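>>> no sequence on this one, just coordinates:
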């Protein structure tokens, strides 16, 4: 299961969520689309499940949703924001 790294905290905003890595001081502002993806992954969904949730909520094709989920997950992992 994908989850936030233990050193990362999250705060919801009207625009999505903000993630703060408490050790490095880096932060990321994620839009509503990325918020849906992160929530789905944190709830135990895999890439396909998160893509399905994204396509259901926003006007995107399943293929575009899957690509967007994969890209976001790759970036978050590379920056140590999520594990799993």
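Nice, I can see it. This structure is a prediction, so every number in the text was calculated from the model and none was measured.
>>> contacts and neighbour counts: CA atoms only from here.
Fine.
>>> what about residue 83, neighbour count?
Residue 83 has 14 neighbouring residues, counting by other C-alpha atoms under 10 Å.
>>> doesn't residue 3 make contact with it?
Yes. Using C-alpha atoms under 8 Å, residue 83 is in contact with residue 3, at 5.6 Å.
>>> Spatially central, which residue of the chain would that be?
residue 38 (2.8 Å; C-alpha atoms, centre = their mean).
>>> ok, and here's another one to check against it:
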């Protein structure tokens, strides 16, 4: 299971969302779909559960979603935004 690093803050407004790593000072701009993934995983959902939810919401992109989610999660783990719980 993954969770956000305690040093990470998500800030959203109507136009954008940004993750700020207070430890490093780095920030990451997220698109709306990436925000959904980050929020669901932060709430304790598994990567597979998030993929299933997105495939239900966006059936036309069903084949692409698993890879997109996997790449996003890998990037967030690499940046220490998501860490093992």
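Arrived safely. This one's a predicted model, so the numbers in the text were calculated from it and none came from an experiment.
>>> TM value for the aligned chains?
Between these two chains, after superposing, the TM-score reads 0.86 (TM-score structural alignment, normalised by the length of the first structure); 83 aligned residues with a C-alpha RMSD of 1.5 Å.
>>> and the helix or strand containing residue 48 of the second structure, what does it pack onto?
Here residue 48 of the second structure sits within helix 47-57, counting by DSSP states H and E. If you count contacts as 3 or more C-alpha pairs under 8 Å, 6 or more residues apart in numbering; DSSP states H and E, helix 47-57 of the second structure packs onto helix 32-42, helix 65-78.
>>> Swap in 6 Å and give it another go.
Counting contacts by 3 or more C-alpha pairs under 6 Å, 6 or more residues apart in numbering; DSSP states H and E, helix 47-57 of the second structure packs against no other helix or strand.
>>> contacts for it?
62, 66 (C-alpha atoms under 6 Å, 6 or more residues apart in numbering).
>>> any idea of the angle it forms with helix 32-42?
140 degrees (axes from the mean of the first three to the mean of the last three C-alpha atoms, to 10 degrees).
>>> If you count neighbours, what's buried in helix 47-57 of the second structure?
Going by neighbour count (16 or more other C-alpha atoms under 10 Å), the buried part of helix 47-57 of the second structure is 47, 50, 51, 54, 55.
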